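Trainee: Based on what follows, work out the 3D shape:
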Amino acid sequence: MKIAFLYEHPTWSDTLIAAFDHRGVALTLRNIAELSFDADATDKPFDAAINRINVMPSAEREPQIVFQTLHYLNWLELAGVRVINGARAHFIGASKAMQNGIFSALGMAHPRAVAIYRPADALAVADSIGYPVIIKPNIGGSGSGIARYNTRAELAETIRFGALDLGVDRSGLVQQYIESDGYVYRVEVLGDQLFYSIRQPINERIFNYCAADRCVTASPSENGDDTFNFCVHGRDRIEAFSPSESIVAEVIKIVRHCGADLGGVEYLIDPNTDAPCFYDFNPYSNFVSNGEALLGFSPENRYIDFILESLGTAQDAMPIGLTKLVD
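Mentor: Next up is the predicted model:
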C-alpha cells in the first residue's frame, strides 16, 4: 500500500515521521508548502493519505496554502484516495463558524457567535452579544488575530483605525466571552477511543493554548526537577487529567459529526453550571512534546497503531523506509 503523509510545519511532524520509520512503515512525504499537483491525472497517486496539515496561517507561509490544501484534499478524494481526516474534517477545522454550527447542531453548550466579513459590522454585533467579547479570524490558530474587547469604546477605536484582524479570508467571528474555572481543557480521540487529555491554566493576556507550541521551551522547572524542562513552567504548565465518560462521549460525537477519523476538542468549564462549553475542534493531533513522560505512553506509537488499523494494513507487511515525492 502506498501511503502519503501530508504535512506543513517544519518541526511538528519530525518525531512522528521518525516513529513511522522506526516501525518500518513506508511513507511518501508531501510537504504542503511545496505543493503542486497534476489536476488532470487519471490514476490515483496514492492508496491512502494521512492529513497532518494544520490549517492555520502563519508568518512562515503564504496564506494561499490554506486554500490550495482544501483543493488538494478534495481532489484526492475524487481520485479515490482514502484520506485520514479528509476534506470535510479539514474544512470544518479551518472554519470557526462551522465549528459553532456543529456544536449547535449537537445541542452542546458553546459561546454565542456571529460571523462577519465587514469590520464595521462588529460593533453592532458586539452590542447585541454584550461585553466583553472575543473577535477572532474565522481561519486561524494558536491564538492568531484573537482580541478581547471589554468596552464599546475599545472596539470602536480599533475599527476606526482599521486594525480589526479578520484573517486570511477577511472573515471572522464576534464571540461571547465565557467565564471559566481558570483552565482550558483539550480532549483528543482516535476513532471512538480516548487518545489523551490535557489542561492548561488560562492566561488573560494570551489566546494560544496549542500544546505543541507552548510545550517547547528552555525554561527550567521551579523545583529543580528537569523531567519537564521541555514544558512551560509555573502556572502555564500543561498537565494531564482524566475527563469524565460523558465528556469523552461528547468529544467523540463532535469528531464524528465533523467527518474526522481523529481529532481534538477544546472547552472551558463554566463555573456557573460546572458544565463544558465547547469552542474549538482540531482535525489533527498536536502531540504534547515528550508525551511519553507527560502521558505515560508514546502518543506517536498509539497514533500509528490507529492509522494502520484504520487502513487495514498489516504491520509485518509494510516495507521499511521513507520516500519523498518529487513533483
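Trainee: C-alpha from now on. contacts and neighbour counts both.
Mentor: Fine.
Trainee: Ser197 in helix, strand or coil?
Mentor: Assigned by DSSP: H, G, I helix; E, B strand; the rest coil, the conformation of Ser197 is strand.
Trainee: Just give me the neighbour total for it.
Mentor: Number of residues near Ser197 (other Cα atoms under 10 Å) recorded here: 21.
Trainee: With adjacent residues omitted, what lies nearest to it?
Mentor: Spatial nearest neighbour of Ser197, excluding adjacent residues (Cα to Cα, 6 or more residues apart in numbering): Val187 at 4.4 Å.
Trainee: My reading is that the one you found lies in a strand. Confirm?
Mentor: Yes: counting by three-state DSSP, Val187 is part of a strand.
Trainee: mind listing what it touches?
Mentor: Taking Cα atoms under 8 Å, 6 or more residues apart in numbering as the criterion, Val187 is in contact with Leu194, Phe195, Tyr196, Ser197, Ile198, Pro243, Val248, Val251, Gly264, Val265, Glu266.
Trainee: compare with the first, here's sequence two:
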Amino acid sequence: MSGKVYVIHENPQWIPPFAAAFEAEGVPFEEWLLTDGSIDLAVEPPDGVFWSRLSASAHTRDHAHSKEFGRAVLRWLASWGRTVINGADVLELEVSKVAQHAALRHAGIEVPRTLAVFGTDDLAASAARFGAPFISKHNQGGKGLGVRRWDSVEAFAEWITSPDYEPSPDGITLLQELLVGRDSSITRAEFVAGDFVYAVRVDTSTGSFELCPAEACAIPGADGVEPEPLFRLRDDVDPALLDRYLAFLAAEGVGIAGIEFIETRDGRTVTYDVNTNTNYNPDVEASAPRSGPREIARWLGSLLPREVETLRG
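Mentor: Got it, this is the predicted structure:
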C-alpha cells in the first residue's frame, strides 16, 4: 500500500465528516484505529502521510491506553522519516493542559492564572491558597469533561472527599481563575496547514463546560429534541490575535488545531485550550465559506506525491 493518508485515531464516531471530505477530494485514506494491535519496530511503515487524531478524552471511551499506544506509534513513524501531521510532540500538547499553558505563555499569549496540583493530599489546602471563585479541571481532559465551578473553598473540600469526586486520569488537577466573559460566549478559532479557516462563537449561557462541536457530541434536550445550535460563525476576531496563534502553531509544529479563548468583562482576551484533534460543527460547516474537513483532506492529499516520491527515491 502506498500513496495513502492514514488517520490514526481511537473514536470511530468522529470520523464520518473526514471520510466524506477525503472522498469528495479524491484522496485515498485508511483508518488506523489505535485501541489495540502491534508494530514491528524493525519493519518499515507503509508509504503515505500519517495524521494523528488521538484525543485527550480517550479514557472516557475505555481507551485510556491509546495515548500510550500513540506515543509508541508516532515515534516509530518519525524514526522512519514518514510525514506525520500532529506527531508525538503535538500529542503531548493534546493530553496535557499544563503543556498547553506553558507553551502559550512562552509564546506571549495571555493564559488564565492556574495552579497545577499533583495528587489529592494538597488539593484542599491549594484551593484555600488559590481562593474562590475558581474552576477545577483535569490536566488530561477533553470535551469539557471534569470541569467544575466552585464558589467556595469549603464546597470544593467536601467534594474531593466525597464519592462524587472525579480524579484526573493523570493525577494532576488544575485550579484556574474563573473567567467572566463580556457576554455568554467563548470563541474557537480553527486552523489548517498554517492558515486560519474560520472562527466559531460558542454560546455558554447554559453554564455548561461541555463544548465539543462534533455532531457525535450533541446533547439532546429534555424532550429528546436537539437544542438550538450553540455554534455560529464569527467574522470579527482580531487579526493580530490570529497572527499570534499562527506563530504559536508553527513554533509547536501543529498542523491542525482549534484554539479557544474568552474575551472577559474586564477587557482581557484569555486563551485557555488548544485542541489538536479538532472537530467541526455541522451547522457551522453548512454556512462557512470554507469547510474544515475539506481543507484538511485537500492539504493532506497535496502531501502525498512528495511523500511517495521521497520514500521511493
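Trainee: Mind picking the one among the contacts of Val187 of the first structure that's closest to Glu77 of the first structure?
Mentor: Glu77 of the first structure has its nearest neighbour among the contacts of Val187 of the first structure in Gly264, at 22.7 Å by Cα to Cα.
Trainee: Was I right to think that closest one contacts Gly191?
Mentor: No: counting by Cα atoms under 8 Å, Gly264 of the first structure does not reach Gly191; the two are 11.0 Å apart.
Trainee: okay, which residue is most central for the first structure?
Mentor: Centroid check for the first structure by Cα atoms, centre = their mean gives Asn282 as the closest residue, at 3.0 Å.
Trainee: which residue lines up with that one in the second structure?
Mentor: When the second structure is aligned by TM-score structural alignment, Asn282 of the first structure is paired with Asn275.
Trainee: ditto for Leu194 of the first structure
Mentor: By TM-score structural alignment, Leu194 of the first structure lines up with Phe196.
Trainee: Specify the local secondary structure of that match.
Mentor: Looking at Phe196 of the second structure with three-state DSSP, the answer is strand.
Trainee: Buried residues in the helix or strand containing Ala122 of the first structure, which are they?
Mentor: Taking DSSP states H and E as the criterion, Ala122 of the first structure maps to helix 121-129. Using 16 or more other Cα atoms under 10 Å as the test for burial, helix 121-129 of the first structure gives Ala122, Leu123, Val125, Ala126, Ile129.
Trainee: and the gap between the spatially closest residue to Asp213 of the first structure that is not a sequence neighbour and Pro63 of the first structure?
Mentor: Spatial nearest neighbour of Asp213 of the first structure, excluding adjacent residues (Cα to Cα, 6+ apart): Ser142 at 7.8 Å. Separation of Ser142 of the first structure from Pro63 of the first structure (Cα to Cα, to the nearest Å): 15 Å.
Trainee: Could you do Ser104 of the first structure as well?
Mentor: Taken as Cα to Cα, the span from Ser104 of the first structure to Pro63 of the first structure is 29 Å.
Trainee: Between Gly264 and Gly191 of the first structure, tell me which one has more neighbours.
Mentor: Gly264 (24 against 17).
Trainee: how about the more buried one, what's its partner in the second structure?
Mentor: Matched across to the second structure, Gly264 of the first structure falls on Gly258, judged by TM-score structural alignment.
Trainee: Could you find the closest non-adjacent residue to its match?
Mentor: Glu190 is the one closest to Gly258 of the second structure (Cα to Cα, 6+ apart), at 4.4 Å.
Trainee: Sounds good, over and out.
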